[in-house]
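Q: The following comprises the amino acid sequence and a computationally predicted model.
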Amino acid sequence: MEMSELRALLTPAGLELLDAVGTVGSSADVARAVSRLRAAGHSPDLVSAVVGQAHLRSKASAKFGPFAGRMLFTRAGLEQATRLGVAARHAQRIRSAGFTAVADLGCGIGGDALAFTGAGLDVLAVDADEVTAAIAAYNLAPFGDGAVVRHDTAEDAFETMPAADDRAIWMDPARRTSGHGETRRVSADDYSPSLDWAFDVARRVSTGIKLGPAHDRDALPADAESQWVSADGSVVELVVWSGALAREGVRRAALVIRDDRSHELTAPADAVDEPVRELGAFLHEPDGAVIRARLIGDVARSLDAGMLDEHIAYLTSDSALTSPFVQSFRVRETMPANPKAISTALKAHGIGRLEIKKRGVDVDPAAFRKKLTLRGDQEATLILARIGDRRVAILADRVSAAS
């Protein structure tokens, strides 16, 4: 969205038209909405802004739920925005550490700041892009004086802020090229603000820095807490916590969120893996946050499990235990990883619905499925994995997740 489009939208008539358009989900919906509004005589800037926002609101519901229906976005801002449920947990950490205010340096469209203000924190939200800062101001307007938005760089805002013991710092450095539409990822050396500057701030002030979950672990500060977060099965972010926001004795953490429930595994360092053992009665797939945090060994010990292969993040055990940090499967049988052998097993079990998972093998599950014979009313999971120098197919059933 360009400033001309934003100005056209931020009028009573523009916002009323946006609410009237409703959901614009598919590309076909976009084309129809544009044609309808242009035929009604609306200006090109207003049509572009209204339809673009209606489309982004539809996509944003996955991150912001019903709040998306009253927010404004840029495409780039939505892509980088924190899910509201995750941001709420960050806000609670800041509150629990005794802070009453937070400076959100690089606030984007205001996703994190929404959670901070909702938790009762006073927020200074700063963004270097004028359009993005204006959108953040709109999104945070319902909170009144509890949220102040400033168009400024993170560096200048930090240097001009008065010292305050009750204020934490939050940063979500831009990891994409500048712009409001199509953008591309940049290397860590080109983040804005720079990571060198952000980590220097974190050494001086209690800070949370949001990064991509695949960030180079060797480049993380050794004296900070690194927390990987997964939401509903996807690893969504890594947060580096410093000062009073870092928990004593914790350097590695995996926060696993499913629906409205969360579970966390913490440790003072990377966990030592358990030894490799033969495939047992159960197979366990660690959550991605556990894998990123390198806490697989701690999970294995809690399940009386071992590694299936030293290079593959699967665990195996004979004990009927599971945990919130894994997906567990009861093994039916194993066979060579070729379609003929697998189809024979599927036919014998009457399996017509099949979930296919893989790790350590170069297989396209969708293409592999077409080679299989699926017939029957039973369901199962097929796990394709490499064990040593063998490619193995494991037919299994999901075990209900631990709560």
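A: Structure received. Just so it is clear, the structure is predicted and the values come from calculations on it, not from any experiment. Residues are numbered from 1 along each chain as shown.
Q: Please make it C-alpha for all contacts and neighbour counts, starting now.
A: Will do.
Q: which SSE is the residue nearest the centre of the chain in?
A: In the chain, the residue lying closest to the centroid (Cα atoms, centre = their mean) is Val236, at 1.9 Å. If you go by DSSP states H and E, Val236 is part of strand 234-241.
Q: Now find how far off-centre that strand is within its chain.
A: 7 Å (Cα atoms, centre = their mean, to the nearest Å).
Q: In terms of secondary structure, what does that strand contact?
A: Applying 3 or more Cα pairs under 8 Å, 6 or more residues apart in numbering; DSSP states H and E, one finds that strand 234-241 makes contact with strand 207-211, strand 225-231, helix 288-293.
Q: how about it: buried residues?
A: By 16 or more other Cα atoms under 10 Å, the buried positions in strand 234-241 come out as 235-241.
Q: Structure two is appended below for comparative analysis:
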Amino acid sequence: MDAAALTQLLSPEGWALLGALPPYDERLALVLSERLRSEGVAPDLVAAALTQSRLRSAGRAKFDDFADGMLFTQAGLEQATRFSVAARHAQRYAAAGCTTVADLTCGIGGDSMALAALGLGVVAIDSDELTAALATVNLRHFPEAEVRHGDGLTTDLSGVDGLFADPARRTTAGRRAHDPAAYSPPLDAVLALREKVPALGVKVGPGIPHAALPEDAETQWVSVDRDVVEAGLWFGPLAPEGPGRGALVLRGTRATAVREPADGLPEVDAGAPATYLYEPDGAVIRAGLVAMVAAEVQGRLLDRTIAYVTADHLVPTPLATAYRVLDVMPFGLKRLRTALRERGVGRVTIKKRGTAVVPEQLRRQLDLRGDAEATVVLTRVRGAQQVLLVEPAGEEP
């Protein structure tokens, strides 16, 4: 989207057209475009409205019904925080007693919306003029929010008692930036602001290395329905339990938080596969808390370097997905193919950790035919390459 497209959409005609469009359907978009043009709607406006309709449809995954009244860019939508996660961010500021939060890199305004929804004053800032304009539209229902076009690092922080930043994490070539120094703005520049306002929160990529974590931060990795979406660095009153690593697991309406114990992680042995296999949630793995899953299910690791846990009994936990182990064998293509064909397996899900096997290549080599489905886990067991055939485990009676 450019400024001209935004101007068209914000005109009475454009806003009415956007509101009147049916739910977006890629298969019907061309037909709808041609019909609108034949009715005399300007081609540029048709293109802008259909683009927004498509982005709103995609935006429902992050913003639910709120997306139907928002404006997006593709990049803005990709970086925007899911509203369910943004609400958790906002709750930290409210619990810390903050009254006015500066969202230093507000983007399209997702986190600012969550903050304002709790009645907090918000100063939303973005260095891109068009993006700031979109945030103004998206925050129009919140009188608590002020949008500024400018540099969040140098903005006037008078009256602000909380800061939030979500630095851009893509390079100019469009690739993800894993080095915090390559963020825009760089992570160190954002962290320097905690000397002015101690209540600082920073959303960072979930792949941030532990060595790059500030010692005074509470770092919390977040997953939504098994998808690891971010890590958050929280400082000062936003981290009431002090520095440390933790995970927040969101599945549906259920939220489970776990944090590294003050006295350290429990010691966990490694051993042969038992009756059940547990695959810890990605946020738990990123936080380095797999040992806590093993302790909870009274299990052990398959290998000290691999994030799989095995146990004799089924202990339902939101921190891991449980499977029943059906068979265990050394890795070998012929033996695995035979085992799957004996079970009539034609469709296979392949999971791997600690092995160089390429799942799609293996799937072709297996050349399976049948009606049954199976899950194959390729991993190391005490240093040796093994294959586990598993199935999802329900709760024991």
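A: Structure's in. What do you need? Quick caveat, the model's predicted, so the values are computed rather than measured.
Q: re earlier: could I get the buried residues of strand 234-241 of structure 1 as a markdown table with distance to Ala281 of structure 1?
A: Formatted as a markdown table, the buried residues of strand 234-241 of structure 1 follow (distance: Cα to Cα, whole Å):
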| residue | distance to Ala281 of structure 1 |
| --- | --- |
| Val235 | 28 |
| Val236 | 31 |
| Glu237 | 33 |
| Leu238 | 34 |
| Val239 | 36 |
| Val240 | 38 |
| Trp241 | 39 |
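Q: Let me know the closest of the residues you listed to Arg95 of structure 1.
A: Minimum distance to Arg95 of structure 1 across the buried residues of strand 234-241 of structure 1 is 13.9 Å, recorded for Trp241 (Cα to Cα).
Q: Quick one: map that closest one onto structure 2.
A: Counting by TM-score structural alignment, Trp241 of structure 1 corresponds to Trp234 in structure 2.
Q: ditto for Ala168 of structure 1
A: For Ala168 of structure 1, the residue aligned by TM-score structural alignment is Gly162.
Q: Tabulate the helices and strands packed on strand 234-241 of structure 1 (JSON lines), appending mean neighbour count and distance to Ala141 of structure 1.
A: JSON lines is the format used below for those (neighbours: other Cα atoms under 10 Å; distance: least, Cα to Cα, whole Å):
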{"stretch": "strand 207-211", "mean neighbour count": "24", "distance to Ala141 of structure 1": "24"}
{"stretch": "strand 225-231", "mean neighbour count": "25", "distance to Ala141 of structure 1": "28"}
{"stretch": "helix 288-293", "mean neighbour count": "25", "distance to Ala141 of structure 1": "34"}
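Q: These into a markdown table, with extra columns for distance to His55 of structure 1?
A: Formatted as a markdown table, these follow (distance: least, Cα to Cα, whole Å):
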| stretch | distance to His55 of structure 1 |
| --- | --- |
| strand 207-211 | 26 |
| strand 225-231 | 23 |
| helix 288-293 | 30 |
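Q: just to revisit the earlier point, what about the strand holding Val236 of structure 1, how far off from structure 2?
A: In this overlay with structure 2, the average offset of strand 234-241 of structure 1 from its partner residues is 0.4 Å by mean Cα distance after the TM-score superposition for structure 1.
Q: For Thr23 of structure 1, find the nearest of the helices and strands packed on strand 234-241 of structure 1.
A: strand 225-231 (25.0 Å).
Q: and the closest one, which stretch of structure 2?
A: Under TM-score structural alignment, the match for strand 225-231 of structure 1 is residues 218-224.
Q: Name the surrounding residues that touch that stretch.
A: 206, 213, 228-235, 239, 242-252, 281-284, 286-287 (Cα atoms under 8 Å, 6 or more residues apart in numbering).
Q: go on, stretch 170-187 of structure 2?
A: The contact list for stretch 170-187 of structure 2 (Cα under 8 Å, 6+ apart) reads 167-169, 188, 205, 207-208, 212.
Q: and with 10 Å instead?
A: Here stretch 170-187 of structure 2 makes contact (Cα atoms under 10 Å, 6 or more residues apart in numbering) with 75, 79, 104-105, 151-153, 165-169, 188-190, 202-209, 212-213.
Q: quick one: which of those sit in helices?
A: 75, 79, 188-190 (DSSP state H).
Q: rewinding a little: excluding residues flanking it in the chain, which one is nearest the residue nearest to the centre of structure 1?
A: Ser230 (5.4 Å; Cα to Cα, 6 or more residues apart in numbering).
Q: and if you look at Trp221 of structure 2?
A: That would be Ala231: by Cα to Cα, 6+ apart, it lies 4.1 Å from Trp221 of structure 2.
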